[in-house]
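>>> Quick one, structure for this:
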Amino acid sequence: MSSHLVSAQFLGLLALFLAILFIAGPFLGRYMRRAMEEGNYKLTAWGRPLERLVYRIGGVRADAEMGWKQYAIALIVFNLIGVIAVYALQRLQGVLPLNPQGFGAVSPDSSFNTAISFVANTNWQGYAGESTMSYLTQMLALTVQNFVSAATGIAVVFALIRGFARHTAHTIGNFWTDMTRSTLYILLPLSVVMAVVLVGQGVIQNFDAYKDVSMVTEVEYTQPKVDAAGQPVLDKEGKPVMEAAKTGTQQLAMGPVASQEAIKMLGTNGGGFFNANSAHPYENPTPFANLIEMLAIFLIPAALCFTFGEMVRDRRQGVAVIASMTVIFVVMALAAMASEAQITAALSQLPIDHVASALQAGGNMEGKEVRFGISASALFATITTAASCGAVNAMHDSFTAIGGLVPMLLMQLGEVVFGGVGSGLYGMLVYAVLAVFIAGLMIGRTPEYLGKKIETYEMKMTAVAILVTPLLVLLGTAIAVMADPGRAGVFNPGTHGFSEILYALSSAANNNGSAFAGLSANTPFYNTLLAAAMWFGRFWIIVPVLAMAGSLAAKKRTPVTAGTMPTHGPLFVVLLVGSVLLVGALTYVPALALGPVAEQLQPLQAASTEPSATPAAPAAQLEQTQQQPAALTAATR
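Predicted structure coming up:
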């Protein structure tokens, strides 16, 4: 990598990523429209018998459409049942099959948090997957929810698009039909193909018991000393006595990883079979696998923009939406790379060479996999937080202050920069309604979008959908900062500790699921607080979106006149991007100033107040950083 802040390697990777995405997007978008809307589409004929069987078992009439209230009730009831099922499987896994390691029941608060998390498409994990969940729980609870939570998002966005595309209609589709078709014809085929590709790259897929393997060299470590009865030996102060030990073996986790990894990425679910997530070589073994996983995260959200253009019979509308998303994404990706390509303040004062070379990255490599480097790690972090996925291939807690601000801000913008499967597009369409309303105020006309007048009811639903997540994030952060159990989970006190809490609430309420892993969040306090943020952050947006869809579908289409503002050109793209950034700036800038911004300014303040500081201070700081536990990945995807 070159010594420039934005390397040629990063620009090449970014260009390759976007080129593949925009080539595949229109084809997949057109396929999804036909698969979801046409009952006689040739490419889905293979699944028609299975689709009819599902309807027969469920007692569903595929041709019976629903109003928005009926659609919303069906959606919420279905997801509540999912919460109960996932909770029960975790609590009972000790007596269920496919549990070769004999894992016992997951604790009640962790089970509750995980159930809400996977149903809400957040996939926040306060536990280490390979040491907590049985194979059956991983497959039947978590992987199944990876499919149906993603299908829920697709169903909602199709309902909203129908609201724009239809006129004088009282229905927005059938929830059960939308769920079945999105799972059967979109998510399942793509997941099978991707799983096969990942297996070819070295991702494991088996049901073997965990394996003990011999290490090349023995490893020395310390452990609590125990007496003959197996009880820990305590010193005079009541603390465990530590003793030296060594081992020449290591236990390697096995399991059906590739199948879960595929839908984890394609469904923008995140989560991970392993605690190290997509940094683990069994989940993400090669640079090519890393590229495939990044593409999978954006594939369906990007293609849905083209589906939107197809369904409203104006492809330029879909292009305008995806152009707005891309502008914000590229700027954020460049900012993350520029920050991570810099040397941290502590390292810059050490008497070592920081020039980039074949053996020296020349930037902030802390918390990053050597096989991916700074470029692929910074891009992955931007993609996973832009797309509401939250899978990670690097430790976001180890990013620089501005490098960590980028993924945090992308989540706080409402996960609309591509966003989650379905949820990203319906979130951006809500912002599009806000943008035309602002434009209408500026020119003194009744705002219109796609031939539908935007009136009081639509703006009320828009306000609820946009403001609910900032309320949850800021209120939840305030509660955590003031409460003793909230502060107790912070590993790094000060500005970075505040960033850890703010990031966690931003991730939960916006259904992302990644974390600054320095926060110990697997506690009853955080499991309950974050579960509430995840549930309301998901469904307090879905319900007003469906209400808006019902209202728009019932409206007549307004003919285009000379005074109608075009919503498919560069001016609208600027207006839409401005609306997204404006809301983010107004709601989160004060909180960001207390966290990553203040953290970024601290080295400058230290340099100005202590000009005679010796190199011993940063060296000691570096030593302290290196001694932090490497396994601080609780609550990390």
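>>> Going by C-alpha atoms from here, please, whenever you check contacts or count neighbours.
OK.
>>> contacting residues around the residue nearest to Ala296 when sequence neighbours are not counted?
Spatial nearest neighbour of Ala296, chain neighbours left out: Leu266 (5.0 Å); criterion: CA to CA, 6 or more residues apart in numbering. Residues in contact with Leu266 (CA atoms under 8 Å, 6 or more residues apart in numbering) are 187, 190-191, 296-300.
>>> Show me where the protein has its strands.
Assigned strands in the chain, in chain order: 211-224, 242-252, 448-449, 452-453 (criterion: DSSP state E).
>>> so can I have JSON lines of the ones you listed showing distance to Thr180 and mean neighbour count?
Below are those laid out as JSON lines (distance: least, CA to CA, whole Å; neighbours: other CA atoms under 10 Å):
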{"stretch": "strand 211-224", "distance to Thr180": "38", "mean neighbour count": "11"}
{"stretch": "strand 242-252", "distance to Thr180": "37", "mean neighbour count": "12"}
{"stretch": "strand 448-449", "distance to Thr180": "30", "mean neighbour count": "22"}
{"stretch": "strand 452-453", "distance to Thr180": "29", "mean neighbour count": "20"}
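>>> Quick check, Leu575 in contact with Leu434.
No. With contact defined as CA atoms under 8 Å, Leu575 does not reach Leu434; the gap is 9.7 Å.
>>> quick one: which of the two has more around it?
Using other CA atoms under 10 Å, the more surrounded residue of Leu575 and Leu434 is Leu434, with 24 against 20.
>>> Tell me which of the strands of the chain sits nearest to Ala593.
Evaluated with CA to CA, these place strand 448-449 nearest to Ala593, the distance being 35.5 Å.
>>> residues near Ser117, how many?
Ser117 is flanked by 33 other residues according to other CA under 10 Å.
>>> Quick check: the nearest residue to it once chain neighbours are set aside vs Gln93, distance?
In space, Ser117 comes closest to Asn123 once its chain neighbours are excluded; the distance is 4.8 Å by CA to CA, 6+ apart. Separation of Asn123 from Gln93 (CA to CA, to the nearest Å) stands at 19 Å.
>>> I have a second one here; can you model it like the first so I can compare?
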Amino acid sequence: MAFLALGVTLLLVLLLARPTGLYIAHAFKDEQTKLDRFFGPIERGIFKIGGIRRDNQSWKKYVFALLMCNALMIALVYIIFRTQAYLPLNPTNVPNMEPTLAFNTAISFMTTTNLQHYSGESGLSYLSQMIAIVFMMFVAPASGLAACIAFIRGLGGKPFGNFFVDMVRAITRLLLPLAIVMAIVFIALGVPQTLEPNAIAHTISGGEQSIARGPIGSFLSIKQLGNNGGGFLGVNSAHPFENPDAISNLLQILLMLLIPTAMPFVYGKMVGNAKQGRVLFVAMSMLFIVMLGTTLAAESTGNPVLNSLGIQHDQGSMEGKEVRFGMMQSALYSVVTTASETGAVNTMHDTLTPVAGLVAIANMMLNTVFGGAGAGLMNVLMYAIIGVFLSGLMVGRTPEFLGKKIEGKEMMLIALTMLMTPFLVLAPSAWALFSYSGTISNSGFHGLTQVMYEYTSAAANNGSGFEGLGDNTPFWNITTGIVMYIGRFFSFVTLLAVAGSLSAKKAVPETAGTFRTDTALFGVVFLAAVLIVGALTFFPGLVLGPIAEQLTLKP
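So this is what the prediction gives:
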């Protein structure tokens, strides 16, 4: 039965990917479409109120608009967090956030990371949850989608469009309608949606228990759809109020993968080469299946120490997992949430076996096993360009991508993008291990993994964590905040600069020597680029962390 449920889930993901991709491509078309009949009046009203002109921007103006808009929104929600005690809709009297925690949280949710150095139900008021958090859960993925659409347009030699127009369309035509529908579905399944304060239950022993609740249904739908993650409640989607049963668990998995799996088809449609989009989708799917299979094998075998004591569950490792989901659905969720850069959890990742933890952190390091909404495909195309470049060097020919020559300028920008992630992970990890070891709950190899996971999650804008860190301190709040911000926006700038450089070049006619990017061979080259260039970058750190931990486990 567990394998049947797994197969049905993956089949539904496969069936939804292409139609969703074609819809997204249609929603961002520059010319008039049938969607304008319904969404046009709403969008024109927003453009008029915001003073938005529907003109095409250069890549530099597009990036500037993206950065300034996001910076302004970070500042606004920071103010809300710092003053929430004085604002309405605070029935549980949550105090103002401490400055460094407010700094971290504002950046976290504006970068779709949703790393939480506070417990969900006790750190924010209802107003902060709805006006600040849910607001950012819409505009943050919309910004990522807009950047990706502009990147695709630039690679295809088309005008970059207008950031504000693209961001509004991402919200009105995709995120908001789906989020409303799914919020209603989740509420029907038993997820609370209320502004009432915590419920007080009287126990049979005469005591009282405060049960957290709130507007969770509306939070949950956009949390998963926008690859945001985070949790209204402290234990995230392991809590029955955020994930009541197997049906809600299935829907959350589908929502997390809906946009990321659709993006290769968006790309294929927009550049006029649907076959190339399918090749990228198949290659990414193969990576996903390998990661999933590895995790299932590791969790099925379980912990050899527990096995030797005779207390291992007969269905695999159940440590840190909810019984209502079981090992298989918990393992699947851990792969999906890190592959899609969502960060929601229905099991505690700190209790995963070392190999399963390795898969989770590797998904984030690569950020190409579908990846997050928009940003994931940008990383995929970066590796695709690297693959084409390396192939061109091997045959002594100037490499071409979508009919444009890839030269030194583009590769320098891509190299900077490639090097930024390991720098953001390894440098602060070394600093934390050397200077703040007292905040790390585990010693040895697991402690190293714990720290490296935190910064990898921040740099990849995932937000899940190996819990146990004493992370609500100025050091962790400030360093992870900086890592999240750079990890999010640095690649937007450099990769849009690559697209800008390529779009300014004249198209080169295809010849017999042109390396085609819509073949199975290109898919193999792409996978090789990901595994050789990407995976080997982090291999030493992984050897000292989860791999060493696995090798030292003894029954």
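>>> picking up where we left off before, Asn123 and Gln93 of the first structure - which one has more neighbours?
Between Asn123 of the first structure and Gln93, counting by other CA under 10 Å, Asn123 is the more crowded of the two (34 against 22).
>>> correct me, but the more buried one touches Asn510?
No. Counting by CA under 8 Å, Asn123 of the first structure sits too far from Asn510 to count as a contact (11.4 Å).
>>> what's Val305 of the second structure in contact with, if anything?
If you count contacts by CA under 8 Å, 6+ apart, Val305 of the second structure has them with 553-555.
>>> same thing with Arg397 of the second structure?
Counting by CA under 8 Å, 6+ apart, Arg397 of the second structure has no contacts.
>>> Any figure for the gap between it and Thr514 of the second structure?
With CA to CA as the criterion, Arg397 of the second structure and Thr514 of the second structure are 9 Å apart.
>>> Now which residue in the first structure aligns to Gly408 of the second structure?
Aligning on TM-score structural alignment places Gly408 of the second structure opposite Thr456 in the first structure.
>>> typo on my end, Asn303 of the second structure
Asn303 of the second structure maps onto Thr344 in the first structure, with residues paired by TM-score structural alignment.
>>> Number of residues surrounding the aligned partner of Ala499 of the second structure in the first structure?
The alignment partner of Ala499 of the second structure in the first structure, by TM-score structural alignment, is Ala549. By the criterion of other CA under 10 Å, Ala549 of the first structure has 28 neighbours.
>>> pretty sure Ala549 of the first structure is in contact with Ile172, am I right?
Yes. Here Ala549 of the first structure reaches Ile172: they are 7.0 Å apart, a contact under CA under 8 Å.
>>> shared neighbours of these two, anything?
Common neighbours of Ala549 of the first structure and Ile172 (CA under 8 Å, 6+ apart) are 68, 159-160, 162-163.
>>> now, which of those sits nearest Asn99 of the first structure?
Distances from Asn99 of the first structure to those, taken by CA to CA, are shortest for Ala159, at 39.9 Å.
>>> For the closest one, which non-adjacent residue is spatially closest?
Closest to Ala159 of the first structure by CA to CA, 6+ apart is Ile172, at 5.2 Å.
>>> these two touch, right, Asn367 of the second structure and Glu341?
Yes. Counting by CA under 8 Å, Asn367 of the second structure touches Glu341, with 7.4 Å between them.
>>> what touches both of those two?
Taking CA under 8 Å, 6+ apart as the contact rule, Asn367 of the second structure and Glu341 both touch Ala460.
>>> neighbour-wise, which of the two wins?
Legend: neighbour count by other CA under 10 Å for Asn367 of the second structure and Glu341, higher for Glu341 (35 against 26).
>>> From Leu258 of the second structure, how far off is the more buried one?
Separation of Glu341 of the second structure from Leu258 of the second structure (CA to CA): 12 Å.
>>> against the first structure, where does stretch 463-482 of the second structure fall?
Going by TM-score structural alignment, stretch 463-482 of the second structure sits over residues 513-532 in the first structure.
>>> per the alignment, Val508 of the second structure corresponds to what in the first structure?
Counting by TM-score structural alignment, Val508 of the second structure lines up with Thr558 in the first structure.
>>> Before I go, just wanted to say thanks for your time.
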